[in-house]
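Novice: Just a sequence and a predicted model for now, questions to come.
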Amino acid sequence: MALHRTSLPRTAEAVALLELREAIVRGDLAPGAPIRQSAAAEELGLSVIPVREALKTLAGEGIVTYVPQRGYTVTELDPRGVEGIFRVRELLEGEAEANAAARMRPEDIAALRGALDAQRAAVAATDVQGVITGNRRFHFALLNRCDNEWLLRFVTQLWEALEPHRALSYRRGAAAGDYARAEAILAEHDAIATAFENARIPDALRLLAEHRSGGLADFQRLLTPAEQNK
């Protein structure tokens, strides 16, 4: 399962939550994969109780699914479910971006560029985890400037629900040697960063909305059976 016990002082439940979440985002636990509580507890050197509580938290976020008599699995989404998530993202994330854009500082714009540079280096190195991390850093360099705590919390939850599938998408592309979409995302991020650098906020927000639409199309292709994509 590739869980790794952190050395930082945290409660047992916090350790389990962090490690399970990161294993899912890394793709070590792919959509549909079962999560055995006893096995996870053994790998982390914890009792089953904090692992169970962590899984309940992840289930509340929609990242894992619980089925009686079967236990927990990493949530599998279908095209309709993804469309629902992106529709809510369009409403909430667009609002959060507009809120944050009005409060961007030079150091925040520099953070956008730093995240983009890291993402570009990861694409060049075919480092899937680095690409995912850089992508998230880029978007949250903006989103973290949102001063509505609840809005940011819900947007973050929507991101978390999609991360396992984002990891799967990048890995499939890397396995096939297809980096065209990764390069396109870099170009889109560069245009967004440039718009912020030139204080063209309406353009930046428009580009972010278009970028989100492209993300929906990516997920729809990922989740549509291959024969339907021909």
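Specialist: Arrived safely. Numbers count the residues shown, from 1 in each chain.
Novice: Please count neighbours and contacts with C-alpha atoms only from this point.
Specialist: Will do.
Novice: Next, work out how far apart V131 and L46 are.
Specialist: Noted for V131: a distance of 31 Å to L46, by C-alpha to C-alpha, to the nearest Å.
Novice: do R153 as well
Specialist: Distance from R153 to L46, by C-alpha to C-alpha: 28 Å.
Novice: who's more crowded, the two?
Specialist: Shown here are R153 and L46; by other C-alpha atoms under 10 Å, L46 has more neighbours (17 against 11).
Novice: now the nearest residue to the more buried one once chain neighbours are set aside: how far from T73?
Specialist: Spatial nearest neighbour of L46, chain neighbours left out: A12 (6.9 Å); criterion: C-alpha to C-alpha, 6 or more residues apart in numbering. To T73, A12 is 21 Å away according to C-alpha to C-alpha.
Novice: more neighbours, those two?
Specialist: Neighbour tally, A12 and T73, criterion other C-alpha under 10 Å: the higher count belongs to T73, 21 against 18.
Novice: give me the element the residue sitting nearest the centre point of the chain is part of.
Specialist: Closest to where the C-alpha atoms of the chain average out (C-alpha atoms, centre = their mean) is E163, at 3.4 Å. Element membership of E163 [criterion: DSSP states H and E] is helix 149-175.
Novice: What of A195?
Specialist: Short version, using DSSP H and E: A195 is in helix 180-197.
Novice: And here is the other one:
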Amino acid sequence: MASRPFQKPPTQVEAVLLELRRALLEGDYPAGTRLNVDGISKTLGVSRAPVRDALRILEGEQQVIYEPHRGYCVPEMRLDDLFDLYRIRELLESEAAALAVPLLTPDDIAALRTSAEVVSRALAEGNRVTATYANRELHFRLFESPGHEQLVTSIRQAWNADAYRALYLRDLESAAASAREHDAIVDAAAEGDVSRVILLQNAHRDGELRSLLRMLTDRFPGAEDTATEQWRATTGVEAFAETA
């Protein structure tokens, strides 16, 4: 028998979890959607048990919430909560980058460049799921450093808690423009320029928020103007970060 790596097939829970993650990323379940365990189990051809187990995992990640007597649903988010989430990310991600960037190896930089290429290529092909995971891989490589696992866990929880995650790649043209900013971030990381990485990272994140707010105009009229005021109040700066 030919020697080859053995890949263990996923359990039913893992398979259901993978499909639910895909559905959440692609917007099949918008914010506020109730998740019917019976309906999901019938659609996927599995029993209720692995669906419930997968939903419990997603609940632990804050991607879904459980309400007594009503079941699981995709959480909605107030505008103030969204701003708080981005402020939390700015603080935690800046600290994480300051710790991680000086420790990056040539192999890490090569991996960052590969992830950036995968994001751009996937967006050009309209593959939102691949782009999303490659984007996460890129950014979290800039956050991870030995001995600071709890910091990274907190950042991951903040990413997962964003009720509007499915909207970020809806506009592929805007997403592709945002993805092109990755190259400058990686170049700064390769030079070990921590301050530049944080500056570019902040501008990249703020551009992401502006793009999201434009898509939420119907839900939150005047949201982008409100965001500028909120940022001024919480950070003391006049507007979103700039790359200059």
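Specialist: Cool, the structure landed. Everything numeric here is computed off the predicted structure, so don't read it as measured data.
Novice: Can you calculate the TM-score here?
Specialist: After superposition, the two chains reach a TM-score (TM-score structural alignment, normalised by the length of structure 1) of 0.80; 217 aligned residues with a C-alpha RMSD of 2.6 Å.
Novice: now for the helix holding E163 of structure 1, which elements pack on it?
Specialist: helix 12-26, helix 79-101, helix 128-143, helix 201-223 (3 or more C-alpha pairs under 8 Å, 6 or more residues apart in numbering; DSSP states H and E).
Novice: so the residue nearest to the centre of structure 1 touches D28, yeah?
Specialist: No. Counting by C-alpha atoms under 8 Å, E163 of structure 1 sits too far from D28 to count as a contact (12.0 Å).
Novice: For burial, what's the neighbour tally of the aligned residue in structure 2 for E42 of structure 1?
Specialist: Under the alignment (TM-score structural alignment), E42 of structure 1 pairs with K42 of structure 2. K42 of structure 2 sits with 11 neighbouring residues when counted by other C-alpha under 10 Å.
Novice: how close does K42 of structure 2 sit to H148 of structure 2?
Specialist: Taking C-alpha to C-alpha, one finds K42 of structure 2 at 42 Å from H148 of structure 2.
Novice: And for V13 of structure 2?
Specialist: From V13 of structure 2 to H148 of structure 2 the distance is 29 Å (C-alpha to C-alpha).
Novice: Those two: which is more packed in?
Specialist: Neighbour tally, V13 of structure 2 and H148, criterion other C-alpha under 10 Å: the higher count belongs to V13, 18 against 13.
Novice: From E125 of structure 2, how far off is that one?
Specialist: From V13 of structure 2 to E125 of structure 2 the distance is 29 Å (C-alpha to C-alpha).
Novice: picking that back up, can you add distance to A167 of structure 1 and give the helices and strands packed on helix 149-175 of structure 1 back as a markdown table?
Specialist: Output for these, formatted as a markdown table (distance: least, C-alpha to C-alpha, whole Å):
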| stretch | distance to A167 of structure 1 |
| --- | --- |
| helix 12-26 | 6 |
| helix 79-101 | 15 |
| helix 128-143 | 7 |
| helix 201-223 | 11 |
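Novice: Go through the ones you listed and name the closest to Y66 of structure 1.
Specialist: Among these, the nearest to Y66 of structure 1 by C-alpha to C-alpha is helix 12-26 (14.8 Å).
Novice: distance from that closest one to structure 2 after superposition?
Specialist: Once the two are superposed, helix 12-26 of structure 1 sits an average of 3.1 Å from its aligned residues in structure 2 (mean C-alpha distance after the TM-score superposition for structure 1).
Novice: List the buried residues for that helix?
Specialist: By neighbour count on 16 or more other C-alpha atoms under 10 Å, the buried set for helix 12-26 of structure 1 is 12-13, 15-26.
Novice: Could you name the helices and strands sitting against that helix?
Specialist: For helix 12-26 of structure 1, the packing partners by 3+ C-alpha pairs under 8 Å, 6+ apart are helix 48-60, helix 149-175.
Novice: How far away from the center of its chain is that helix?
Specialist: In terms of C-alpha atoms, centre = their mean, to the nearest Å, the centre of helix 12-26 of structure 1 is found 14 Å from the chain centre.
Novice: ditto for stretch 175-187 of structure 2
Specialist: Counting by C-alpha atoms, centre = their mean, stretch 175-187 of structure 2 comes out at 15 Å from the chain centroid.
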